[in-house]
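Enquirer: All I have is the shape, not the residue letters:
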C-alpha cells in the first residue's frame, strides 16, 4: 500500500493515478474534503495522522506547500518519524531547497528511512492523466521509486546527490517565472503602444521570444481562453526565493534573479499572493494604465 499526504491540486491527481494503476492507497485528509472524498469513493482509506499511516504502507508520498508543512509531517508529534520502521520509503514531491533535502535525508537515514526528493513538473491536468515529470535527487535510490513514479509520471530525470532534484526544479521554476515577469512587462508595453496582441503573439511564435510560458498564456492574454497556469503568486515568489538561496550558496546569484524575486515579492505585498500568476500580469498592466487580458 502507498500513503499519500497532501491532497491539493497536484495530490488529487496523483491519488487518482495511483488508484487507476491498481495501488492500494492510504490518504491523509485535509481541508479540501471534496478531493479526499473522491479518493475514498474509489477505494482509498483515510489515515488519522502521519504516524498512524506508517503501519499500513511501504512508501509515503508527500506533496505539500512548504518546508514547515513537510517538517511537521515528518518530525511533528504525530509525524512519520515517531512510528517509522527501517525500510520505509518517503518520496517527497514538494518544492524545497537542496539544503533542506540533504538535511531531511540525513535525519531520516538515522532511523533507517529512505528519503528521495522527487519534485514534479506539470500541473493538475497532467497529474490526473499520470503525465507529470519527476526530477529525482539522490544516490542509491530504492528500486520502488521508479515503479511508484511511473504511475503518475511520463518521465523521470535523475540527478546525483540528495537534494539535487529540488535544485533542478528550482532552476526550472526560476526560468519559468523569469519569463512571467518579462511577459508582464513586454505585453504591457505592447498594449500601451497600441499593438494588436493576437498579431504580436503570432509574430513571436516563430521567433526567439517564444517560450512555453508565453504559449500557455496566449489565450488568456488575448481574452480568448484560460491560462494553463494554476500556480499562486505566493508559490512563485517562494520558489524564486528558494532559487536565490541556492544560487547565493553557490556564488552564482545574479541581478536577474534578484529582480525577479523582488518583483514577485512586491506582487505578494500588493495583495496578489493568493491569486494565480496571470493576475500579476493584469496588475503590472493596470499600473501602466492599460488592460490585460485584452477584452474579447
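Expert: Received it, and whenever you're ready, just let me know what you need. Since the model is a prediction, treat every value here as computed from it, not as a measurement.
Enquirer: contacts, neighbours, all on C-alpha from now
Expert: OK.
Enquirer: can you give me the end-to-end distance of stretch 221-229?
Expert: From its first residue to its last, stretch 221-229 covers 12 Å (CA to CA, to the nearest Å).
Enquirer: Tell me the buried residues in that stretch?
Expert: Within stretch 221-229, the residues that count as buried by 16 or more other CA atoms under 10 Å are 221, 222, 223, 227, 228.
Enquirer: just these now: which is nearest residue 46?
Expert: Closest approach to residue 46 among the buried residues of stretch 221-229 (CA to CA): residue 228, at 31.1 Å.
Enquirer: Correct me if wrong: that closest one contacts residue 219.
Expert: No. With contact defined as CA atoms under 8 Å, residue 228 and residue 219 do not form a contacting pair (9.0 Å).
Enquirer: For residue 116, state which of the buried residues of stretch 221-229 is nearest.
Expert: Checking those against residue 116 with CA to CA, the nearest one is residue 228 at 28.6 Å.
Enquirer: And the closest one, how far from residue 117?
Expert: With distances taken as CA to CA, residue 228 is found 26 Å from residue 117.
Enquirer: Residue 259 too?
Expert: On the measure of CA to CA, residue 259 and residue 117 end up 28 Å apart.
Enquirer: Those two: who's more crowded?
Expert: Between residue 259 and residue 117, residue 117 has the larger neighbour count (other CA atoms under 10 Å), namely 32 against 13.
Enquirer: Who are the contact partners of the more buried one?
Expert: Residue 117 sits next to 91-93, 101, 135-138, 162-166 when contact means CA atoms under 8 Å, 6 or more residues apart in numbering.
Enquirer: which of those tops the neighbour count?
Expert: Going by other CA under 10 Å, residue 136 tops these with 32 neighbours.
Enquirer: Let me see the contact set for that one.
Expert: Applying CA under 8 Å, 6+ apart, the residues near residue 136 are 116, 117, 118, 119, 156, 157, 158, 159, 164, 165, 166.
Enquirer: Give the helix, strand or coil label for it.
Expert: For residue 136, the assignment made with DSSP: H, G, I helix; E, B strand; the rest coil gives strand.
Enquirer: tell me the secondary structure for the residue of the chain positioned farthest from its centre?
Expert: Ranked by distance from the centre of the chain (CA atoms, centre = their mean), the top residue is residue 194, with 35.7 Å. Secondary structure for residue 194, judged by three-state DSSP, is coil.
Enquirer: roughly how far apart are it and residue 188?
Expert: Separation of residue 194 from residue 188 (CA to CA): 10 Å.
Enquirer: My read is that residue 242 contacts residue 170, right?
Expert: Yes. Residue 242 is within contact range of residue 170, at 7.0 Å (criterion: CA under 8 Å).
Enquirer: Redo the contacts of residue 117 as TSV? Include distance to residue 64.
Expert: As requested, the contacts of residue 117 are arranged in TSV below (distance: CA to CA, whole Å):
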residue	distance to residue 64
91	12
92	9
93	8
101	14
135	16
136	16
137	17
138	20
162	19
163	16
164	18
165	16
166	13
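Enquirer: Comparison target below:
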C-alpha cells in the first residue's frame, strides 16, 4: 500500500483523482458535502471523513479540490478546516481555479503554520483525471516538488513545472482557461451561424475538425451540443468564473485584449438566461437561440 493522501472535495475532478490514486494502490481519505460522492469512493476503498479536520496526520499531502476561493477558505481555515490539524512539514495542494492573489494569500497563511503549499491547478476534464493523463500546472519550491514528485506524477501524465512561486500556477491556468472559453464561444458561434445559413451543423463540424478552425474544446463540447446532451460535466458557471478571473488578472496587469472580456460576458449572459446548471456546451444553445 502506498502512502495516504487526503482529498477534500471529490466532485467531477477531485473524485476522478481519488479513483485514479485508489486504482494505483494509494490509501485515500475523502471529504465532501455530497454523501453520494463519498459513498461511491468508499466502495472503491477510500476512507471517508465527516469534516476536513479529521484528516490523518500521516497524510503525505492534503489536496483541496473545491470550486472557488470561498470554499477553499472554509476547507483550510473554517471552524472544522484542515488548519486545525496541520503540522509543520505538511503539504497542501491547491487545485481549484482561483485568483493568483488568493493562492498567494493562502500560501502565506499556511507558511505561518510551517505548512508547504503546492499551487497545482488542473486541466483536462474528469476522464483524463481518472486515467492520470490530465495536466497539472505546478508552482512551488524545488524541495517541495521533489518531496511530492511521486504523488504529482501519479496524478498527472502531463506535469508542468511553472515556477517556484505559488500563484504562477493559477496565472497559467487562467491564461489557459481564457483561451478555452474563447475557443468554445467561437465554436458555438460558427456552428450557430452554419445552421442559420442552412448548413448541416454536424457536417460543418466534421469539416472544422479536419481544418484550420479545429479546437479540442470546440469538438468536445459541440459534439455534445449537436446531440442535445447538456448533462453537466463542467457547468456554465465554471468557465464563467474562470474567464472573469482571467479578465480581472489581465486588467490588474494593465492588459486589455479584444476577446477575453467579450467571451466572459457571453458566459455571464448564458448564466442569466437560465443555463447556469447545464454543461458549458450550452453556450451553443444560448447563441443558436438569438
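Expert: Received it, and whenever you're ready, just let me know what you need. Owing to the predicted nature of the structure, the values given are computational and were not obtained by experimental measurement.
Enquirer: picking up where we left off before, looking at the buried residues of stretch 221-229 of structure 1, which one is closest to residue 110 of structure 1?
Expert: Lowest distance from residue 110 of structure 1 to the buried residues of stretch 221-229 of structure 1 (CA to CA) belongs to residue 228, with 41.6 Å.
Enquirer: Quick check: which element contains the nearest residue to the closest one once chain neighbours are set aside?
Expert: Distances taken as CA to CA, 6 or more residues apart in numbering place residue 216 nearest to residue 228 of structure 1, at 5.2 Å, with adjacent residues excluded. Counting by DSSP states H and E, the element that carries residue 216 of structure 1 is helix 212-221.
Enquirer: With structure 2 overlaid, how far apart is that helix on average?
Expert: The superposed helix 212-221 of structure 1 is, by mean CA distance after the TM-score superposition for structure 1, a mean 2.7 Å from where its aligned residues fall in structure 2.
Enquirer: Residue 215 of structure 2 versus residue 70 of structure 2, what's the distance?
Expert: Counting by CA to CA, the gap between residue 70 of structure 2 and residue 215 of structure 2 amounts to 32 Å.
Enquirer: Kindly report the same for residue 109 of structure 2.
Expert: Residue 109 of structure 2 sits 39 Å away from residue 215 of structure 2, going by CA to CA.
Enquirer: what does residue 188 of structure 2 give?
Expert: When residue 188 of structure 2 is compared with residue 215 of structure 2 (using CA to CA), they lie 12 Å apart.
Enquirer: Looking at the two, which has the bigger crowd around it?
Expert: Comparing residue 188 of structure 2 with residue 215 by other CA under 10 Å, the one with more neighbours is residue 188, at 24 against 17.
Enquirer: quick one: that one and residue 284 touch, right?
Expert: Yes. If you go by CA under 8 Å, residue 188 of structure 2 and residue 284 touch, sitting 4.5 Å apart.
Enquirer: Can you name the residues that contact residue 208 of structure 2?
Expert: Taking CA under 8 Å, 6+ apart, we find residue 208 of structure 2 in contact with residue 214.
Enquirer: quick one: what's aligned to it in structure 1?
Expert: For residue 208 of structure 2, the aligned position in structure 1 is residue 204, judged by TM-score structural alignment.
Enquirer: again, but for residue 148 of structure 2
Expert: Residue 148 of structure 2 maps onto residue 145 in structure 1, by TM-score structural alignment.
Enquirer: Please, which helix or strand holds the nearest residue to its match once chain neighbours are set aside?
Expert: Residue nearest to residue 145 of structure 1 in three dimensions, not counting chain neighbours: residue 91, with 7.5 Å by CA to CA, 6+ apart. Counting by DSSP H and E, the element that carries residue 91 of structure 1 is strand 89-92.
Enquirer: For that strand, grab the matching residue range in structure 2.
Expert: In the comparison with structure 2, strand 89-92 of structure 1 aligns to the range 91-94 (TM-score structural alignment).
Enquirer: Tell me the mean distance between that stretch and structure 1 once they are aligned.
Expert: Stretch 91-94 of structure 2, aligned to structure 1 and superposed, deviates on average by 0.7 Å (mean CA distance after the TM-score superposition for structure 1).
Enquirer: mean deviation of the helix or strand hosting residue 207 of structure 2 from structure 1?
Expert: Using DSSP H and E, residue 207 of structure 2 maps to helix 201-209. Compared with structure 1 after the fit, helix 201-209 of structure 2 shows a mean deviation of 2.7 Å (mean CA distance after the TM-score superposition for structure 1).
Enquirer: Enumerate the positions of stretch 41-51 of structure 2 that are buried.
Expert: 41, 42, 45, 46, 47, 48, 49, 51.
Enquirer: So which of the residues you listed are in strands?
Expert: Cross-referencing the buried residues of stretch 41-51 of structure 2 against strands under DSSP state E gives 47, 48.
Enquirer: Out of the buried residues of stretch 41-51 of structure 2, the closest to residue 267 of structure 2 would be?
Expert: Within the buried residues of stretch 41-51 of structure 2, the smallest distance to residue 267 of structure 2 is 32.1 Å, found for residue 41 (CA to CA).
Enquirer: how about the strands in the stretch 151-296 of structure 1?
Expert: Here the stretch 151-296 of structure 1 has its strands, by DSSP state E, counting those that start in this stretch, at 153-159.
Enquirer: Would you map the helices across it?
Expert: Per DSSP state H, counting those that start in this stretch, the stretch 151-296 of structure 1 carries helices over the ranges 164-192, 197-205, 212-221, 233-250, 255-267, 278-287.
Enquirer: Tell me which of the ones you listed lies nearest to residue 4 of structure 1.
Expert: Residue 4 of structure 1 lies closest, by CA to CA, to one member of these: helix 164-192, at 19.2 Å.
Enquirer: That closest one vs structure 2, average offset?
Expert: On superposition with structure 2, the mean distance recorded for helix 164-192 of structure 1 (mean CA distance after the TM-score superposition for structure 1) is 1.1 Å.
Enquirer: Relative to structure 2, which residues correspond to that helix?
Expert: Alignment note (TM-score structural alignment): helix 164-192 of structure 1 is matched to residues 168-196 of structure 2.
Enquirer: which of the residues in that stretch are buried?
Expert: For stretch 168-196 of structure 2, by 16+ other CA under 10 Å, it's 168-192, 194.
Enquirer: residue in structure 2 matching residue 26 of structure 1?
Expert: Looks like residue 26 of structure 1 aligns to residue 29 there (TM-score structural alignment).
Enquirer: Is its match within a helix or a strand, and which one?
Expert: In this assignment (DSSP H and E), residue 29 of structure 2 forms part of strand 26-31.
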